[in-house]
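Asks: fold the following, please.
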Amino acid sequence: MTLQDMFRTVWFGKWLVLVSVLAALGGAYLYASGQEPEYASSTTVQLVDAETLGAAGVRLESDPSLVTSDAVTEAAAEELGDPDLAGTLAGRASAEYAVDNPSNVVITVTGTDSGDVVDWANAVGAAYVAALQSQFDADLAQMQERLDGLSGSIDQQQKAITEARRATAAASVGSTAPVDPVDGLLEAQYSTTMDQYQTLSGQLTQAQLLASPATILQNAVHATLVSIPASLVYAVAALAGVLVGIGLAVLRRGLDTKVRTSGAARRSAGAPVLARLSGTAAALKSSESEGTLPVARREATAYTRSVRELRTALQAAVENDSGSAVIVVTAADVETPRSFVAANLAASWALSGRSVVVLSGDLRQPRLNALLPASADAPARTGQGARARTAAVPTAIPHLSVHPALRTELDPADFLASDEVRALVEQLRATADVVIIDAPPMLVAADATILGSYADGVLLAVTIGHTPMGAVEESAERLRAANAALLGLALDGSDEGRQVTYEATYAYAGSGEGEDVVPEAETDAAEAVEDAEETEKPAGRTPRRTAEVEVEDADTGSAEQAEDDAATTEADERPARGHRSGDRAATAEGDVPTAAGAKDRAPAVAESA
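Replies: Prediction:
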């Protein structure tokens, strides 16, 4: 996935990202509102190293766990003046040896009030030092008692030795018998006791010099916020929400089977995208409320522009030597408004001067005839000249006729596959320049595939964000299997806001103050007149009359004669395919109408528009 694809994926899933961020921020708010700020303050206690204490004969229980003992916490609570605080101190106090110096113990107390935790830390530190001092003093007292005991033993042993020596001396006076010396055991005991006394006396002296086994190295001065700040909670939540949202968007895009881009539609169908229809929803709503097709009204919208682009692309795609074209309009899914597209496409072609006949090939849910009702005042086609007589009747749009809806008792697919329908399509081809057939959706039945085999090509309508890519692929495969030419795709649902519409931004030349605006249909007719006259003029001769003047001249003639001539010209000649505006293709030799016929048809076109 490229960076561009990633950005596109995130943009398509922007609502997922937004919802994820909002959900994460909501959770962060609940967390932050339920949490009180937590502060911590520390006191450092310096201990006399164990080697020195051992040399002094002192044994202390200085483990940091002593900090949370009842003796220490109760003493600290007493110092703070609140005996009930002992339990709180036991739960909020902790101690450990300093990493850089094992002889130092760091006592940390936490709480929700920055001032209280400083006092608590100092009180717990002082109580811990006092507890160690109490042990030290108790050891000194025991050493003193032992020393006093040894001193008494030494005195007794000295007295016993002295008495023994006196007795021995008295016995030896005036006696020739040998006298036993003083018992050596007494002297050995005396020597041992004296050594112990001297050792203990030295240890006691050293311990007394130490005075205290622990001191406060650094009192608690300030408290530090140890809980997560609310701002950091919100920042982490927002970041997590964005990441989760992007992950969901990527997952959604990976699992999404709908057509999202023109490139995806083109790859799925293996056919080009001929046009992207903009503003279809607004056009449908407008057509239902006003009862006329958007293309038939003189208004510049994104939808009418995109329909003209579609018409121009189809003209180039179906151009052939016969001068006529049969196009089937179908859709890859049921919801795409293919009938509306077909009706506007036919109206656009007719307003460009072509004779157009529309046929509803949807026998299951026919809708095209309702969009293009026959005109009650318009006469039926007579089939003058080279045109064959058909059942098609004119509509209110010039050059546009509609064939009555087909009726049959057979299955629609069986009826459409009959020679009768094939002959009807060929008859309509001989009758008009363009035949537009509205067919049911491709995957509903075989109707569209059958009609496509009779036509010069098939236009497949696809709705962006709705039509599954699998439906587009299968529709294209079915058409290819039936040897029906897939001309291209019409994508519905493009972003109208990103389109720059010519009609909406480029004013007509006659829209200035004091000038008349030339209607769209009249302009198309005038261009047809001018093109026809240019064809009849000798080479090298430059026409000097504009299309507007020619239309004005055409309007001076008899209206009835103009209608008759227009019908005759329509039957015998085919309008020019080339349009100077880019909407008309090159004209085959012999298909250019005469200037007189084009002039006669122009007033009727302008009047109808």
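Asks: okay, CA-based contacts and neighbour counts for the rest of this
Replies: Fine.
Asks: list the buried ones in stretch 524-537?
Replies: Buried positions in stretch 524-537, judged by neighbour count with 16 or more other Cα atoms under 10 Å: 524, 525, 526, 527, 528, 529, 530, 531, 532, 533, 534.
Asks: in CSV: the residues you listed, plus secondary structure.
Replies: Shown next, in CSV, are these (DSSP: H, G, I helix; E, B strand; the rest coil):
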residue, secondary structure
524, helix
525, helix
526, helix
527, helix
528, helix
529, helix
530, helix
531, helix
532, helix
533, helix
534, helix
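Asks: and which of those is nearest to residue 489?
Replies: residue 524 (26.4 Å; Cα to Cα).
Asks: give the contact list for the closest residue to that closest one other than its chain neighbours.
Replies: For residue 524, ignoring the flanking residues on the chain, the nearest one in space by Cα to Cα, 6 or more residues apart in numbering is residue 352 at 5.7 Å. Neighbouring residues of residue 352 by Cα atoms under 8 Å, 6 or more residues apart in numbering: 521, 524, 525.
Asks: please generate a structure for the following sequence too, so the two can be compared:
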Amino acid sequence: MTVREFIRTVWAGKWYVLAAVLVVVAGALYYLNQQETVYKATATVQLIGVQSAQGGEQVVEVTVATDLDDVTSDPVVEAAATSLGYTGTPASLAAMVSADYPGESQKLIAINAKTLDPQESEDVANAFAEAYVAQLVILRDDQVATLDARRQALAEQLAGVTARLVANPEDPLALAEKETIVTDYTTLTVQANTLRAIGVPAEVQTPATGAEAQGPGPSTVLALAVLAGLVAGIGLAFARRGLDVRVRGAADAARLAQSPVLAELYGVRTSDREYGHSHTLPVSRKVATPFTESIRELRTAVQVSLAEADKVVVVVTAADPHAPRTFIAANLAASFALSGRRTIAVSGDLRRPELDRVLPPPDGWSGDPHTLRPTTVPNLGVFPVPEEEMDPADFLATTRAGKLIADLSDNAEVVVIDAPPVLAAADATILGRYASGVVLIASAGKTDRAVLAEASERLRINNVPLVGIALAGVKSDRRMLYASTYGDPDGDGTRRSDLPTGGQTTPSAEAPALTAERPDTGAPGEPPGPQIDEPRRAARERAAAVVTGTSSLGATAPRGAAGHEQDAPSGQDEEAAPASPASQASQTSPGESAQQTPPARPTQTPAVPAGPGQLPRRDGVEGRSAPLLAPEWGKISQSTGSQATSAPKNGAGGPDTDASPSAERPARKLPFRW
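Replies: Sure, this is the predicted structure:
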């Protein structure tokens, strides 16, 4: 496991970590509140000895013979209790005291007292130290008395041996016994005299002061509790990951579905909520977001995967009913349409149809809502599958339904079908048989792994071409933030079209300035306005033509047998397309007759009802609807003319091309960013 995977696992289980830390810290606080603090005081007693050379041997230091048990002996406890005025039992008082050797030497004894009160601990330690020092005097006297008694016994033995030697001076046993008794008597005499020389057997070297609390302090306990909580929380996070049965990432989804992940869709839920308030598809707005960029990434992946297909029919389905399938399908269809391809979105979910709500008709449109109708997105139409009394799965399996999909694909370049979840009904599998490919949507953190594997396996068993997985519910990262702000000159989301021009034009005056640059917007009968910056105007018209799709898509083009529009030959666009009213007005001098100026086309043309399987016609073009854009698109002039050059050609009384403004200063293409 890498460091990034470790961090992601911990972050995914951050609430488990936080809960574990809070629980352990709460337990530590309860322990500190219930626990009584024990204070320890220590008094040090030093034994005092004298130097002695016993039996002619090396000099040694003699002290009163004692051990640690003498500190808590009955005489010492009674003396300490009397000094303290203790009213409890001697055993309970002795339990408060312990003794040890603080160093290697046994001449130094530490007397420790532990109580719940720091002052009491000091008093008990000092009382036992003083009582023990006094007890050592008694112990010394007892030891001297014991030595004297042994000396007296040896003296009596020596008298008997002496009497035997008087009777037999050469008695060897008597002589050896006499020598032993004399040696022992001498040793005992030296020991007794040495002990008598010790005036004070011990003294209190360091009295007990400043009792210390025993055990870790509150800060230490809390720090250990936080550390233990972190360890427990991380363990819970990894246990959660090990026991989690939901899809967590692209690699997990690709492995389970045995199919590539076409795109990771960022911010789907947020974009869906924003759509509920604005009623404008995110991909149709001139604002780049992680969601719109991921939708375009999905569109590109589908195009690449289905590049060899004659007719692109894409079925969008989901592994579970909780995935935002319809919203993603609508944005995918709108993305295809905005890329200049005639697209039809089919509401293939007959059980819970929602595509009509996501892709409403334009304002003021009146027609049969159960047939092919336009939408507010250019080049995009919606076809709801007709309601039948048959079961939806049975109806979709009929040849009539298959022929319906085929007819729609003949009248469009891309058909996007919104299908129910795979495991909810057989509808998605049936629709997938009519499609070029199927996009299966899964939600990261919500779709069950077994459900995703079973859904992909069902499609594979029925020979449905599964293109790949679209993983929704992925949170935005720095890469997507960079992708959504790339191309912004300021890096703060401000578009160049919103900035003042030349430091003089304000954003509020931008729209009037664009209108004033059109010579054909004056009142009827008035002469054309002053000459404007032709390269800039032409560039703006080309940018508007790119946005609205009217440069090449708005003109009537020959259609093939399948109903697709045929692209004009390269190099013939400018000559074949009619000039825009603005460019024609710039080419007409004020002295020329009005008959030489072609009449301008009306800005709005009523919609012409369409036949079965076709979108309503506008501007006299079959299957094309006038672009209805989001409010953000209004900042670019929506000219309906072609991309004709602003300078007149040689002839017709116009100046030479080389002398035209466009020859002196080439037209600069305005930047266009989402």
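Asks: show me where the first structure has its strands.
Replies: Listed in chain order, the strands of the first structure (DSSP state E) span 39-47, 93-97, 104-111, 214-218, 224-225, 273-278, 325-331, 356-360, 393-394, 400-402, 434-438, 457-463, 486-494.
Asks: which residues sit against the fourth one?
Replies: Pointing back at strand 214-218 of the first structure there. Strand 214-218 of the first structure has contacts (Cα under 8 Å, 6+ apart) with 43, 44, 45, 46, 47, 48, 125, 126, 129, 132, 133.
Asks: relative to strand 39-47, how tilted is it?
Replies: With axes from the mean of the first three to the mean of the last three Cα atoms, to 10 degrees applied, the angle from strand 214-218 of the first structure to strand 39-47 works out at 140 degrees.
Asks: superpose on the second structure and give me the mean offset of strand 214-218 of the first structure.
Replies: Superposing on the second structure and averaging over aligned pairs (mean Cα distance after the TM-score superposition for the first structure), strand 214-218 of the first structure comes out at 4.9 Å.
Asks: what angle sits between that strand and strand 104-111?
Replies: 60 degrees.
Asks: and residue 144 of the second structure, what pairs with it in the first structure?
Replies: Counting by TM-score structural alignment, residue 144 of the second structure lines up with residue 140 in the first structure.
Asks: then residue 196 of the second structure?
Replies: Structural correspondence for residue 196 of the second structure with respect to the first structure (TM-score structural alignment): residue 208.
Asks: quick one: the helices in the stretch 101-250 of the first structure?
Replies: Using DSSP state H, counting those that start in this stretch, the helices of the stretch 101-250 of the first structure run over 114-171, 184-210, 230-255.
Asks: quick check: buried residues in the second one?
Replies: Within helix 184-210 of the first structure, the residues that qualify as buried are 190, 193, 194, 197, 200, 201, 203, 204, 206, 207, counting by 16+ other Cα under 10 Å.
Asks: that helix - contacts with which helices or strands?
Replies: When contacts are defined as 3 or more Cα pairs under 8 Å, 6 or more residues apart in numbering; DSSP states H and E, helix 184-210 of the first structure sits against helix 114-171.
Asks: same thing with the last one?
Replies: Here helix 230-255 of the first structure is seen to pack against helix 3-12, helix 14-34 when contacts are counted using 3+ Cα pairs under 8 Å, 6+ apart.
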